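Enquirer: Okay, here's the prediction I keep looking at, along with the sequence it came from:
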Amino acid sequence: MKRLPLLLRLLALALLVLFLWSPASFEPLLRPLTENGAPAIYNQGNLLTLTLQHLELVFAATALSTLIAVLLAILVTRPFGAEFLALSRSLVNIGQTFPPVAVLALSVPALGFGWKPTFVALFLYGLLPIFENTLTGLTTLPPAVTEAARGMGLTNRQRLLKVELPLALPVVLAGIRLSAVIGLATATIGSTVAARTLGEVIIAGLLSNNLAFIVQGGLIVAVLAVLIYDGLSGIEALLSRRLGDTTRR
């Protein structure tokens, strides 16, 4: 996925905001996709509210995945935690081993319907890319920089917080970007267990054979995914340039 030019980014964002704020304005464009007088705009809930709930769920799950994955990666890159690398990899691979649908099915009996089983599925699914990227970032640091930090008399904690994590941050952010985009798309299936996400719009379209519902639900998720991916890519590139300038000084 390539970054969009600035003008296209702003245009996509403006159209998305306009559609969510006033979806009726786009009814003429979606009307040809309906049959037998079916509504062209989703009318079983507020699209803006659903979008915000969708983003809230993804943000919360990604934030927890980031916290746990980064802590695990830090643990296994310390001398006292190196022996837990294999166990940590097995733990973060759970989400990739079981499809999100299977996690939802297993979670519902214990957690009930709603956002909780979806949150668990997104959390587990987001661990692996963040863990592996953090691990890569912490184990591929320039030796000269780490040796310089030791020579300055920094403690292990100071080296971690002031040198290692800042240098690894662009790589960690790449893992978070991947996790967030995957979570954004995966969250749509949460509506099958009554979670309030944009999957409601797509499912309603499938059940009523209304292509307009399917298109608008899918397009909102797709535009959000592209904008989030692009935004995080921009931050990652900025951090990489700044860290590059810092290490050259």
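Expert: Sure, I can see it.

Enquirer: When you work out contacts or count neighbours from here on, use the C-alpha atoms and nothing else.
Expert: OK.

Enquirer: quick one: contacts for the residue most central in space within the chain?
Expert: Against the mean C-alpha coordinate of the chain, by C-alpha atoms, centre = their mean, the closest residue is residue 180 at 0.6 Å. Contact partners of residue 180, counting by C-alpha atoms under 8 Å, 6 or more residues apart in numbering, are 58, 59, 62, 126, 228.

Enquirer: Which parts of the strand or helix carrying residue 217 count as buried, going by neighbours?
Expert: Counting by DSSP states H and E, the element that carries residue 217 is helix 211-248. Across helix 211-248, burial judged by 16 or more other C-alpha atoms under 10 Å covers 211-214, 216-218, 220-221, 223-233, 236, 239-240, 243.

Enquirer: check contacts around residue 117.
Expert: With C-alpha under 8 Å, 6+ apart, residue 117 has these contacts: 103, 104, 107, 108, 111, 190, 193.

Enquirer: which of the residues you listed count as buried?
Expert: 103, 104, 107, 190, 193.

Enquirer: would you list those residues in a markdown table and tack on distance to residue 28?
Expert: Below are the buried ones among the contacts of residue 117 laid out as a markdown table (distance: C-alpha to C-alpha, whole Å):
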| residue | distance to residue 28 |
| --- | --- |
| 103 | 40 |
| 104 | 37 |
| 107 | 41 |
| 190 | 30 |
| 193 | 32 |
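
Enquirer: follow-up on the earlier one: quick check: of the contacts of residue 180, which lies closest to residue 4?
Expert: The shortest gap between residue 4 and any of the contacts of residue 180 belongs to residue 228, at 11.3 Å (C-alpha to C-alpha).

Enquirer: Against residue 184, how distant is the closest one?
Expert: 9 Å (C-alpha to C-alpha, to the nearest Å).

Enquirer: do the same with residue 217
Expert: 12 Å.

Enquirer: Surely residue 30 touches residue 40?
Expert: Yes. If you go by C-alpha atoms under 8 Å, residue 30 and residue 40 touch, sitting 5.6 Å apart.

Enquirer: Comparison target, given below:
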Amino acid sequence: MRPKRRGGWGLIWPALLLLLLIPNVLPRLLAPLSGGEIPNLGDTPLWRLALVHLGLVLGAEAVVLALGVPLAVLVTRPNRAALTGLTEALTGLGQTVPTLAILALAVPTLGLGVRPTLLGLVLYGLVPVVSNGIAGLLAVDPALRDVARGMGMTPRQQLYRVELPLSLPVLLAGIRTSTVYNVGTATIGAALGAGGLGLLIINGLSEQNTSLVVAGAVLSGLLALSLDALIGWFAPRE
């Protein structure tokens, strides 16, 4: 089958996000919420808050991939089926325990700032990557493995040349889900001093400033949509 053309509609979200990060654009749009006056969204430029937020999410996702993909590979090897359910149950604890509880428990050990926030993001984002990685690898047709083995491929070659390429679409779906989850979760890290777009929401709630809350929510939402669209852009098509 010929590959499908990739639509460009998804790229509207990154473009809109970049537009709103231009100084004074978003404050002017939020003026009706402040009785016609252009609201003050703080001394830190919005683009800098967005970069900090993006750094938290990408840093956490790098750790999630470094842990999640090898773990999914490990438990899907032959004669290790018993580990699959156990692994999914253990990683699932990251989403069953409330994020605020994880962060609160991490603070006494790691202190305030980036480190407890990254821990919470990693635990929360690990589940979709591990679950989808396991599902994608287990869905590979056993006949294809037999063909690869008959061609003289080693188990390592089978993994890298057959199993991982075939499971990549399912794995990427898990990465997209994990990334979108963590954009929202990272806003909570602002309460611990990690910064990011959540700082607008925290300050807005404490000051009862609707413009700040809306600005933080809109920019966080656009960042999540942008990352989802960009990851989807590189996903393989049938």
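Expert: Structure's in. What do you need? Only a predicted model underlies this, so the values are computations on that prediction, with no experimental measurement involved.

Enquirer: hang on, the earlier thing: which of the buried ones among the contacts of residue 117 of structure 1 fall within strands?
Expert: Judged by DSSP state E, these include no members of strands.

Enquirer: which bit of structure 2 covers stretch 134-154 of structure 1?
Expert: Per TM-score structural alignment, the counterpart of stretch 134-154 of structure 1 in structure 2 is residues 133-153.

Enquirer: Over in structure 1, find the residue span the biggest helix by length in structure 2 aligns onto.
Expert: Using DSSP state H, we find that the single longest helix of structure 2 is helix 46-75. Mapping helix 46-75 of structure 2 onto structure 1 (TM-score structural alignment) gives residues 47-76.

Enquirer: how far out from the middle of the chain is the match of stretch 134-154 of structure 1?
Expert: Relative to the centre of its chain, stretch 133-153 of structure 2 is centred 28 Å away, using C-alpha atoms, centre = their mean, to the nearest Å.

Enquirer: ditto for stretch 6-24 of structure 2
Expert: With C-alpha atoms, centre = their mean, you get 18 Å for stretch 6-24 of structure 2.

Enquirer: Now do the buried residues in that stretch.
Expert: 10, 11, 13, 14, 17, 20, 21.

Enquirer: residues touching the closest residue in space to the second one that isn't next to it in sequence, list them.
Expert: What that stands for is residue 11 of structure 2. Using C-alpha to C-alpha, 6 or more residues apart in numbering and skipping the chain neighbours, the partner closest in space to residue 11 of structure 2 is residue 229 (6.6 Å). Contact partners of residue 229 of structure 2, counting by C-alpha under 8 Å, 6+ apart, are 10, 11, 13.

Enquirer: My read is that residue 138 of structure 2 contacts residue 74, right?
Expert: No. If you go by C-alpha under 8 Å, residue 138 of structure 2 and residue 74 don't touch, sitting 11.8 Å apart.

Enquirer: Let me see the contact set for residue 40 of structure 2.
Expert: By C-alpha under 8 Å, 6+ apart, the neighbours of residue 40 of structure 2 are residue 27.

Enquirer: if I look at it, how far off is residue 211 of structure 2?
Expert: Distance of residue 40 of structure 2 to residue 211 of structure 2, computed by C-alpha to C-alpha: 9 Å.

Enquirer: between the two, what contacts are shared?
Expert: What both residue 40 of structure 2 and residue 211 touch, as defined by C-alpha under 8 Å, 6+ apart, is an empty set.

Enquirer: circling back: after the strand or helix carrying the residue nearest to the centre of structure 1, which helix or strand is next?
Expert: Per DSSP H and E: residue 180 of structure 1 is located in helix 165-186. On the C-terminal side of helix 165-186 of structure 1, the closest following helix or strand by DSSP H and E is helix 199-208.

Enquirer: Buried ones in that next one, by neighbour count?
Expert: Buried-residue list, helix 199-208 of structure 1, by 16+ other C-alpha under 10 Å: 199, 200, 201, 202, 203, 204, 205.

Enquirer: What is the equivalent residue in structure 2 for the fourth one?
Expert: Following TM-score structural alignment, the counterpart assigned to residue 202 of structure 1 within structure 2 is residue 201.

Enquirer: how about the nearest residue to that match, chain neighbours excluded?
Expert: residue 213 is the one closest to residue 201 of structure 2 (C-alpha to C-alpha, 6+ apart), at 4.3 Å.

Enquirer: Against residue 197 of structure 2, how distant is that neighbour?
Expert: 10 Å.

Enquirer: try residue 173 of structure 2
Expert: 25 Å.

Enquirer: Equivalent analysis for residue 171 of structure 2, please.
Expert: Taking C-alpha to C-alpha, one finds residue 171 of structure 2 at 28 Å from residue 197 of structure 2.

Enquirer: of the two, who's got more company?
Expert: Remark: of residue 171 of structure 2 and residue 197, residue 197 carries more neighbours, 33 against 26, as counted by other C-alpha atoms under 10 Å.
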